[in-house]
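1. Got a predicted structure plus its sequence, pasted below:
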Amino acid sequence: MRNLLTFFLKHQFFSLFIILEVISFAMLSNSYSYQRMLRFHAVSDVSGAVYEAFHDITGYFHLKEENRQLLAENGRLNNMLLASMLAPDSSFRQTKDSSYLYIPATVIRNTVNHTNNFIMLDKGSKQGIQKEMGVISDKGIAGIIIGVSPHFSIAMSLLNMHARISARIKKNDQLVNVIWNKDYGMDGEVVDIPAHIQLQKGDTIVTSGNSFIFPAGLNIGVVSQFEKSKNNSLNKAKLQFSTDFNSLHYVYIIKNLDKQEKIKLLEEAANE
């Protein structure tokens, strides 16, 4: 040990040089490691952002496909439920909605800012679509089919001056009609309300089931403002539609399976 100390004292400048070199090398190594770590983190951040963007994009397309599958599955489940109600000689034959088929469809064009608005769908005559079939969203009714080609169909939106829906006031079953008043923007109008009937804000209006287009009880909208007549004539009310036409993407087209039988029966009764 004494000899080692003597050696260092004798060669102190050389020893100091060696010690400084070792320290410098250690510091330089740490510096490179730190720089490499910075570069690694920088690359990781960039690649992570790219993968995240890629995931978001692919997730969006997967979501669209999942929505289509979900729509088809909902339609299938509805039809299975209806099929169970349509068993031969079953007392459920007259159950509400038991004669309607739900066909899922995707909106490919939809207008909301015209006097007469329309909805184009990706289902046509090859999928069994015909004129005067109802169109509904997951929130309520949306329109009525008025034109059909082999692969596409056009529906008259509720936001159309020619639309007129037979309806009921849910709380008392009173018959009324629903139209679209262009002065109300995206809202509708309940008309033909008997003078003795008063509606409250939030009252629900549903389909009457009197037409061959929609089953009874489907949501049309809720009352937002009631207008009582000043001369004891029919009242009216402003209606907020249940369907959001600004975000209409997936719908069901409703087919009345008993329509022709009902029409034939009515024609026979009219000719008697």
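-> Nice, I can see it.
2. CA only for contacts and neighbour counts going forward, please
-> Fine.
3. Tell me which other helices or strands the helix or strand containing residue 30 touches.
-> Using DSSP states H and E, residue 30 falls within helix 12-85. Under the contact definition 3 or more Cα pairs under 8 Å, 6 or more residues apart in numbering; DSSP states H and E, helix 12-85 sits against strand 100-110, strand 250-256.
4. what angle separates the last one from strand 100-110?
-> Right, strand 250-256. Using axes from the mean of the first three to the mean of the last three Cα atoms, to 10 degrees, the direction of strand 250-256 lies 140 degrees away from that of strand 100-110.
5. give me every residue that touches residue 207.
-> Taking Cα atoms under 8 Å, 6 or more residues apart in numbering, we find residue 207 in contact with 165-168, 214-220.
6. and the gap between the closest residue to residue 182 other than its chain neighbours and residue 264?
-> Distance criterion Cα to Cα, 6 or more residues apart in numbering; nearest residue to residue 182, sequence neighbours excluded, is residue 115 at 6.8 Å. In this view, residue 115 and residue 264 are 35 Å apart by Cα to Cα, to the nearest Å.
7. ok, second structure coming up, stack it against the first:
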Amino acid sequence: MKNLLTVIWKYQFFFLFILLEAVSGFVLVKNSYYQGSVIINSTNGITGNILKTYTNINDYFSLGQANQILAEENAGFYNILPGSFIKTDTNSFIFNDTLYRQQYRYITAKVISNSTNRRNNYLKLNKGKAQGIGKEMAVISPNGIVGQVIEVSDNFCSVMSLLNINSKISVKIKSSKQIGTLVWNGENYRTGTMIDIPSHTELLIGDSVVTSGFSHIFPEGLYVGNVEGFRIRPGDNFYTADIKYSVDYNRVYYVFVIQNLLQDELIELEGAESKY
């Protein structure tokens, strides 16, 4: 014990430096969205490997292997669903490779890091560029949408959760098909907010909310949650609705990353539209 204290005393300034570096890094990430995202991206490889090792050990004492097999089987099932294809020839009713073209591909991934108690929350997944993951890909769980990929390294990626005040997703009321925008106010991790709902819309408690499809990221019809309540300010022309998320973001372990195989074509077209 005496020798240990001697070593600590001898290198006290080095240990103090390490402590101050850790504290300053924590404060920087916590208070700056931009710096935080840069640091998240630059440390993907290092922290990803550490977290991957931890979760692999944890899986040894759980049903991780069985869950992974099930997730991969589900991804294969999603890949052959009609919703993953678009019809390219409306004059024919024959099902063949030229008539139907796959638009969405589902890739399984495991969550190795997740937060829900901040205003800007992120997940880290164990898949990256080498496995076909890219930026602006949708991430979903079996229960509903989770977020979108924002940064990618060779074998890992960072996902902006729906629990992020910068998240904005085009959604619609399933029954009326009325479009709105899903945001999060940084408070309750089980509840989001749907805004920009015209006042003529007939809203009911319990109405299902799904993705609108007005995006090159999220396919149409992905489950988001249900209307828990709604209100309108005097003189306003739009409802604001509270949406109970279908996903418990504290219990997300395996996800599907959705690759839009026609995304580049859509982005190119959007760029051409901006010229007019």
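-> Looks like it arrived, so ask away. All values derive from a computational prediction rather than experimental measurement.
8. Any idea what the TM-score is?
-> The TM-score (TM-score structural alignment, normalised by the length of the first structure) is 0.72; 210 aligned residues with a Cα RMSD of 2.2 Å.
9. The residue nearest to residue 182 of the first structure matches what in the second structure?
-> Aligning on TM-score structural alignment places residue 115 of the first structure opposite residue 119 in the second structure.
10. what residues are up against its match?
-> Counted by Cα under 8 Å, 6+ apart, residue 119 of the second structure has contacts 163-165, 185-187.
11. Among these, which lie within helices?
-> Assignment to helices by DSSP state H places none of those there.
12. Can I get those residues in TSV including neighbour count and distance to residue 154 of the second structure?
-> Listed next are these as TSV, based on neighbours: other Cα atoms under 10 Å; distance: Cα to Cα, whole Å:
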residue	neighbour count	distance to residue 154 of the second structure
163	28	25
164	21	25
165	17	27
185	15	33
186	18	31
187	15	33
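13. so what corresponds to residue 220 of the second structure in the first structure?
-> So, by TM-score structural alignment, residue 220 of the second structure is matched to residue 216.
14. tell me the contacts of the closest residue to its match other than its chain neighbours?
-> Nearest residue to residue 216 of the first structure in three dimensions, chain neighbours excluded: residue 209, at 3.8 Å (Cα to Cα, 6+ apart). By Cα under 8 Å, 6+ apart, the contact set of residue 209 of the first structure is 166-167, 215-217.
15. Which of the contacts of residue 207 of the first structure sits closest to residue 44 of the first structure?
-> When the contacts of residue 207 of the first structure are ranked by distance to residue 44 of the first structure (Cα to Cα), residue 219 comes first, at 51.3 Å.
16. surely the closest one meets residue 137?
-> No: Residue 219 of the first structure lies out of contact with residue 137 (Cα atoms under 8 Å); the separation is 9.9 Å.
17. Tell me how far the counterpart of residue 147 of the second structure in the first structure lies from residue 242 of the first structure.
-> Using TM-score structural alignment, the partner of residue 147 of the second structure in the first structure is residue 143. Distance, residue 143 of the first structure to residue 242 of the first structure, using Cα to Cα: 12 Å.
18. tally of neighbours for residue 78 of the first structure?
-> A total of 17 residues lie near residue 78 of the first structure under the criterion other Cα atoms under 10 Å.
19. Quick check: it vs residue 72 of the first structure, distance?
-> Taking Cα to Cα, one finds residue 78 of the first structure at 10 Å from residue 72 of the first structure.
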